[in-house]
Structures are given as structure tokens and as C-alpha cells.
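Novice: coords below, sequence missing:
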């Protein structure tokens, strides 16, 4: 592990890159401790400049976990980061068939809630999240995990890590919503493409798919509650994680 910078490292070419632990001393836990920084990082896709790739290498990142689909990876392969091993752990994101021709914002918001429910209920998604968390517990840190926008698939993974660390739900939600603040430039770029190709009137329709909202994360938590009763039961029964994996994650996460 390397000493993490005390504040948020900003990358020009990956604006949703950040430490899962937050900034400063790290997110507080319910038992009065802090989440340890410099262990787990999250990001959007790694279309990195040479300078940003060097910045990630300087953090000592050992493993990069790519949660994107095979077509996403093929279209925009990650830039190599010196010293890091790349690993593909696919989680289905927003299905293009579901967003093609969205009629209104309500439909877009409904699609996003369904995506988050699928993170919990899809057997394939559960298997991938189990693989990711197991790797995070067993492979030498620091680790980085990411998807395309770094907000949904990555956001649920980060929320689970903070749950395991013992961070309260309000702090987890605030950390999740930070995506809207730090990745505004990327969002505006894609909304400009919507306006160009689909028309300016479609910008408001598609904007819900390019942000994070409390209702999206809550949809995943609601599915967890309905199917398993608690996040702990979801981790154990839904993802099949044992005491050794969860204990090791907590040991890595909490200082």
C-alpha cells in the first residue's frame, strides 16, 4: 500500500476517479474509526492521458478490475497502467435496448431503478460482485475498479465496501451522489451528443441515465431488503461471501 494524498486526486481524463474511502481522514464508521485511504479506488473508464496513467502508477495500484461489458471494453480499451494487472469482471450496465427511444424522463428513471434492482437479483451480477469482492479481499492492494461512467455498477460496488466497513447509510449516499459533482464535464459531453444526434428536446429525457439519484441506490437497497432482509445477509447468502472474505475486507478497509 502507498500513502494516499490527503485530498481528492483529480484526473483530467477520468473525472470520476476517487478513493472509496473519501478524502481527508476517510469516511467515519459507526464505531468511531475511519475508512483507510489508499486501498481501494473507483473510476469511470480509463481513457487516460500519459500524465494520468503515470499518476495512477504512482499510487501503486496492483489490480484494475473492469466491470464493463465485452463490447464496451472493445470499443474503449483501458490505457495500460504500469505495475497493474487488468482483470475483466463483467456486470451488465444500462441495456441499450431499454434506453433506445425513451419517451420521457419517467421512463428513463424507471429504467435506472430496474438496472439497480438487477445488480441485486441477476445471478450473473451477483456472481460478478462476489468475484470482485473476493479479489479485493485476497489480492495485494491497492486496487481500482471501474465501469464506463463510474456511477452505477461501480457505485454499487463502492456502496457495498462502505457497508462492509461500517459506514452509515447517509454517508454512503452522500459519497454515491458525489459523482454528479465531480463528473459534470463528462455528463455535459454526452448530453451534447444526445442533442446533436437525437435533438435538443431529448436532452432532458436522457439526463436521468447520466446522473445518480437517491432513488436509484434505494432501489438496490429495497431489493436487498425484500430478498435477503439485510445487506449482511445479501453479502453472505446472495454473494456467497464467507467470514474470511468479509473479515479481510473489513481489516483492509478500516484503520
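Specialist: Perfect, I can see it now. All values reported here derive from a predicted model rather than from experimental measurement.

Novice: all contacts plus neighbour counts: C-alpha atoms, from now on.
Specialist: OK.

Novice: mind checking how far residue 172 is from residue 112?
Specialist: 19 Å (C-alpha to C-alpha, to the nearest Å).

Novice: compare the two (neighbour count), which wins?
Specialist: Neighbours were tallied for residue 172 and for residue 112 using other C-alpha atoms under 10 Å; the higher tally belongs to residue 112 (28 against 20).

Novice: take a look at this one as well, against the first:
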């Protein structure tokens, strides 16, 4: 049933690659989002300006353009730097290749870090300031205030936006097929071209994304229930 004309293993491997790419991109964008939101809410004007420029530019440039810029341009810059370092010392031989998977993670994480920044910024502002002041009055250090008071409460406000961003990241992984990464879309394209059943295998790829989305919705529902513990629901 799942042999798929002999291309089942390739599509399964592509699905695993897609999941790995999505999860790593999510983690990177999560970290960038926290840093960016903190910068936007910082008292330092330079940090606020830098974060604003970042979110404005990234959200204004298409994902595909950024993907190509990072994959091709960054590799050229890295080669130029390593060549310069090698020229300083003949015995020094160092090289670094930016593979498609790494490029995909960096690009997606960098792009959606801008969206996560805005999501976290709104969530930070939604947490009552009085609770943060009370935590500081108890003598908590900034890290403990963040971990015990700010983060748990802001997550309940951020989860809807995070869930939406995760779904977009998951579907955006299809873009990495243009730079040679063997994700589920690339595997489906290869299978379709080899068997002359392109429409069928593209439908298979779509079904894979749909299944991943359904599973993701279940995980997000669990997280929503976890972070809503102790919060009374509104009576309609």
C-alpha cells in the first residue's frame, strides 16, 4: 500500500528530513524571537532600532529571495573569508561548505524569527507589570523572573501566534527543494518524473503535509491546555 511504485522509502526519508528541518527552524526562530522581542522592548534605543530594522526588512523580502541569498551569497562570503585566512598562513587550511539543510534551517529560522519577535512582543506586553514588580520585590533575579513568572504567562498569550507560525514554517520547508535538499517535495517530484505520475506524487506530498499539520494541531492543543491551567474560562 505504501510502496508507492517503489518510491515509498524515499518519500518517507524526505518526510523525516522535512520534520527535522521544521523543528530545528522552529527552535532557531523561537530563540531569535525572544531576543528580538526583548530588544524591541529594551530601554536601549540602539537595540530597539536594530530589532525594528530586522523585522521590517525580513518581513518585506520574499522567503524565496532570502533562501537564495543565504545559500549562494553567504557561501561566497565564507569562501572569501577562508581564502583570506589561508593566505595569512600557508599551513592553515580551512574550508566550510554551507549545505542545503543548514541553509534551510538558517534561512527559515532567520525569516520566521522576525514573526516570532512580534508574537513574543505582544505576549510580553500582555503580562501584568504588577506581577513582574512583585517578583522583583521578592528578590528574584532577572532570569528567575523570566522563567517563573514572565515566560509561563506570556506563553498562553503567544501560543495562538506560535501555532500559526509553526504551520507556516512547516509548509515553507517546501522551498528548500529548490536548493537541492531531498525533502518530501523533492522526493515526490523525482518519483513523479521517473514514473510519469507527477500529479499523484504531488498529491502524496500534500497528504504528508496535511498529516503533519493534524499531528501539530494535537500537540498545540495539549500545550494550550497546559499553559491555561488555573485560568478560568470566560462564560458566554
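Specialist: Right, received. Where do you want to start? What you are looking at is a predicted structure, and each value in this text was computed from that prediction instead of being measured.

Novice: quick one: TM-score?
Specialist: TM-score of the superposed chains, computed with TM-score structural alignment, normalised by the length of structure 2, equals 0.29; 105 aligned residues with a C-alpha RMSD of 5.0 Å.

Novice: just checking, residue 29 of structure 2 touches residue 112?
Specialist: Yes - between residue 29 of structure 2 and residue 112 there is a contact under C-alpha atoms under 8 Å: 5.6 Å.

Novice: buried set for the host helix or strand of residue 124 of structure 1?
Specialist: Assigned by DSSP states H and E, residue 124 of structure 1 falls within helix 123-138. Across helix 123-138 of structure 1, burial judged by 16 or more other C-alpha atoms under 10 Å covers 125-137.

Novice: cool, stretch 187-205 of structure 1 as well?
Specialist: 187, 191, 194, 202, 203, 205.

Novice: list the contacts for the residue lying closest to the third one once chain neighbours are set aside?
Specialist: Spatial nearest neighbour of residue 194 of structure 1, chain neighbours left out: residue 203 (6.1 Å); criterion: C-alpha to C-alpha, 6 or more residues apart in numbering. Residue 203 of structure 1 makes contact with 191, 192, 194, 195 under the criterion C-alpha atoms under 8 Å, 6 or more residues apart in numbering.

Novice: tell me the spacing between the first one and residue 203 of structure 1.
Specialist: The reference is to residue 191 of structure 1. In this structure, residue 191 of structure 1 and residue 203 of structure 1 are 6 Å apart, going by C-alpha to C-alpha.

Novice: and what of the second one?
Specialist: In this structure, residue 192 of structure 1 and residue 203 of structure 1 are 8 Å apart, going by C-alpha to C-alpha.

Novice: against which helices or strands is the strand or helix carrying residue 151 of structure 2 packed?
Specialist: In this structure, residue 151 of structure 2 is located in helix 151-172 according to DSSP H and E. Secondary-structure packing of helix 151-172 of structure 2 (3 or more C-alpha pairs under 8 Å, 6 or more residues apart in numbering; DSSP states H and E): helix 8-40, helix 100-126, helix 198-227.

Novice: that one: how far from the chain's middle?
Specialist: 10 Å (C-alpha atoms, centre = their mean, to the nearest Å).

Novice: after the host helix or strand of residue 186 of structure 1, heading C-terminal, what element do we hit next?
Specialist: Per DSSP H and E, residue 186 of structure 1 falls inside helix 184-198. On the C-terminal side of helix 184-198 of structure 1, the closest following helix or strand by DSSP H and E is helix 203-206.

Novice: wait, residue 224 of structure 2 sits on residue 156?
Specialist: Yes - the pair formed by residue 224 of structure 2 and residue 156 meets the contact definition of C-alpha under 8 Å, at 6.7 Å.

Novice: circling back: the helix holding residue 186 of structure 1 packs against which elements?
Specialist: Against helix 184-198 of structure 1 (3+ C-alpha pairs under 8 Å, 6+ apart) you get helix 203-206.
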